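Novice: fold the following for me, if possible:
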Amino acid sequence: MRRTSLVAAALALSAAVSGCGVLGIGEEPADLQVYSARHYDLEEAFADFTDETGITVDFLYGDDAELLQRLKAEGAETPADVYMTVDAGNLWKAAQDDELAPLKSAELDGAVPADLRDPQGRWYGLALRARTVAYNPDAVDPSEFDTKDTYADLADPKWKGRLCMRDETEAYTQSLVASLIDLYGREKTLGIVEGWVANDVEIMSNDILLLEALDSGACDVALVNHYYYARELTENPDLNVKLFWASQDGAGTHANISGAGVVESSDNPKQAQQLLEWLATDGQSAFVDGNHEYPVNPDVEPEQLIKGFGEFKRMPIDAEAYGDLNAEATDLLAEAGYQ
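Specialist: Predicted coordinates for the structure are as follows:
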């Protein structure tokens, strides 16, 4: 893990004077510590925040579960002010473990839809990512996809030898399966995952490998996060891969969030809340555009590349289901032989 300061001390000192009007007379801008599992293009957005407020932001990086365990171990002595994750289930777990402070913020409640935030204000979604079907158009006609239950349909034998998916240890896989358990129940979901396995699904360690396999023809269909596809398109406009929005005639495309909450024992709770409010409003585009994610704020337009993917119906995000059913999803993947 690494700690990265986003601005020099001189900039912080200069910005402190201009930031006094934001924080209140006599208040000094804080140096916020963010424990972040989100590693993508953060620097520019947070440098903008520092420039506007004089509040500097440092990061300690790790994965969601690792950082949550660190918070618990550090207790009241933690230097963390903000916990930022890439999975709604981990935010729910942090709130359940009393690691996050409840906020009262009309600004956040107005910017973040209800199913993308905690009812008690302990965490808020800040960026939206869709996990959907990607395919090689030379090998697949999109009419082959079931438009009602697309994820379940990938268990159909017609896809045998044609599937690539992400590994079972990845939060993206676990939350998808947890959402299917919530939607269909355990028995049907087990049958779906067993169907994927019976179709000789090839498991890969990251979404970039999945997209490269599709492009080369090594597999025909994969499940990917939309922003990985956007990144690959940016680097290779001739990428021979297309997206298909899953389950548009059913529950909708599975989605997850990158979000954050203020740590319960933060020494700078007011400034930490200010950071979250900025990320959901004035800083929303800066936060999401660099990684091609969808804004959670309905008043903010997606950047042009992903806007070109077209509108889609997303499955409502149930953070409690993602978190509470995570262990069951992990056990189910093991029982089905998904590895």
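Novice: make it CA atoms for all contacts and neighbour counts henceforth
Specialist: Will do.
Novice: secondary structure of residue 261: a strand, I assume?
Specialist: Yes: judged by DSSP: H, G, I helix; E, B strand; the rest coil, residue 261 forms part of a strand.
Novice: check contacts around it.
Specialist: With CA atoms under 8 Å, 6 or more residues apart in numbering as the criterion, the residues that contact residue 261 are 82, 83, 84, 91, 100, 101, 122, 123, 124, 276.
Novice: can you pick out the most distant pair from those?
Specialist: Greatest spatial distance in those: 91 and 276, 14.2 Å, computed using CA to CA.
Novice: how about residue 35, what does it touch?
Specialist: Residue 35 makes contact with 59, 60, 61, 62, 67, 80, 81, 82, 83, 84, according to CA under 8 Å, 6+ apart.
Novice: could you also give me the structure for this second sequence? I'd like to compare it with the first:
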Amino acid sequence: MFRLSTLALLACSVPALAQEINVYSHRQPELIQPLVDAFTAETGIKVNVAFVDKGMAERLVAEGDRSPADLVLTVDIARLMQIVEADVTQPVQSEVLEANIPETLRDPNDHWFGLTARARIVYAAKDRVDPAEITTYEDLASDKWKGRICSRSGLNDYNIALLGAMIVHHGEDYATKWAEGLKANLARKPDGGDRDQVKAIAAGECDIAIGNTYYIGQMLADPEQRAAAEAVTVTFPVFENGGSHLNISGVAMTKSAPNKENALKFMEWLAGDTAQKIYAETNNEYPVKAGVERSAVVASWGEFTADPTPLAEIAKARAAALKIMETVNFDG
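Specialist: Model (predicted):
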């Protein structure tokens, strides 16, 4: 696997090789490597992956036309939009991508494409909460949950996206009151990540928490976290006029893309049956391609109705959602 410094040297010292591509990835290397190995085995095209934890858009801007990166792999609609808004991506026209990826999970201007989905749902204590009590996202601000909810920071991208969806559904005034109500129902100040909310429920600190589905799958596979995960039920609230909120991991082609043809092959392959199955089994995410089986753990959570709101519309509400969370001082 190449480090960023190695990829940067490639851009300056040697021409792009015809049978390789370079990927900047925000996703953990262990999640990407099974995909890389399978793609290379099938096509003979080498994939050099550089793990970029922070500052991906800034790096691409700084590298400009000299960037060796062909593709960007990242999580959350906010990060995808940050890269697009930095003007370092290019549109991609592909019948394969259009056929395999639902319209709501890709950019209307063809700059980014969702590859996996995760639902932002509610974890509920098995011994203290009847799953039937979990109905809508709107209901989480009702008094019946007073002192019973745990949450990570309201400024976290996943929560900002959920609030953005609330804005799209109901407007900013309603979303502000909802955020205030949700804050009033917290059992403690926002802290930690989604896994920490599961642990807090298991420890009796709260009864429910907002989180992403795939974290439960990861915790169930970890002997040290399995007991906490087994203490909660995965429930799927919906918007009053919609379904359960989805977010994505996705891909975009850089404007510089020195290996554009092979990069497109990799994008299309990632949206195909083989890669979608690997994604499902490796990280317990939902395949975006219809007909691909979910992992056994994910399938055990049952069916749900996905919210039809296009992620591009939710992304437009990000600034307003961020302002609301700061105005209500959600983390305070």
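Novice: quick check: TM-score for this pair?
Specialist: Scored against TM-score structural alignment, normalised by the length of the second structure, the superposed chains reach a TM-score of 0.88; 312 aligned residues with a CA RMSD of 2.1 Å.
Novice: returning to that earlier point: can you list which of the contacts of residue 35 of the first structure are found in strands?
Specialist: 59, 60, 61, 82, 83, 84 (DSSP state E).
Novice: the fifth one and residue 260 touch, don't they?
Specialist: The one in question is residue 83 of the first structure. Yes: contact status for residue 83 of the first structure versus residue 260: in contact at 5.4 Å, counting by CA atoms under 8 Å.
Novice: which of residue 91 and residue 276 of the first structure has more neighbours?
Specialist: Taking other CA atoms under 10 Å, residue 91 of the first structure and residue 276 do not tie; residue 91 has more neighbours (34 against 24).
Novice: map residue 132 of the second structure onto the first structure.
Specialist: Matched by TM-score structural alignment, residue 132 of the second structure corresponds to residue 143 in the first structure.
Novice: and that match, how far is that from residue 167 of the first structure?
Specialist: 27 Å (CA to CA, to the nearest Å).
Novice: so what's residue 38 of the first structure up against?
Specialist: By CA under 8 Å, 6+ apart, the contact set of residue 38 of the first structure is 61, 84, 85, 86, 258.
Novice: what's the most distant pair in these?
Specialist: The two members of the contacts of residue 38 of the first structure with the most space between them (CA to CA) are 61 and 258, at 14.1 Å.
Novice: and the helices in the stretch 1-150 of the first structure, which stretches?
Specialist: Along the stretch 1-150 of the first structure, the stretches classed as helices by DSSP state H, counting those that start in this stretch are 9-23, 43-53, 64-74, 88-96, 106-111, 150-153.
Novice: the second one aligns to what range in the second structure?
Specialist: Aligning helix 43-53 of the first structure against the second structure (TM-score structural alignment) gives residues 33-43.
Novice: stretch 211-219 of the first structure now?
Specialist: Going by TM-score structural alignment: stretch 211-219 of the first structure matches residues 198-206.
Novice: show me what that stretch is in contact with.
Specialist: 123-125, 147-150, 187, 207-209, 228-229, 231-232.
Novice: which of these has the most neighbours?
Specialist: The residue in the contacts of stretch 198-206 of the second structure with the most neighbours, by other CA under 10 Å, is residue 208 (32 neighbours).
Novice: from residue 153 of the second structure, how far out is that residue?
Specialist: From residue 208 of the second structure to residue 153 of the second structure the distance is 15 Å (CA to CA).
Novice: that's all I had, so thanks and see you.
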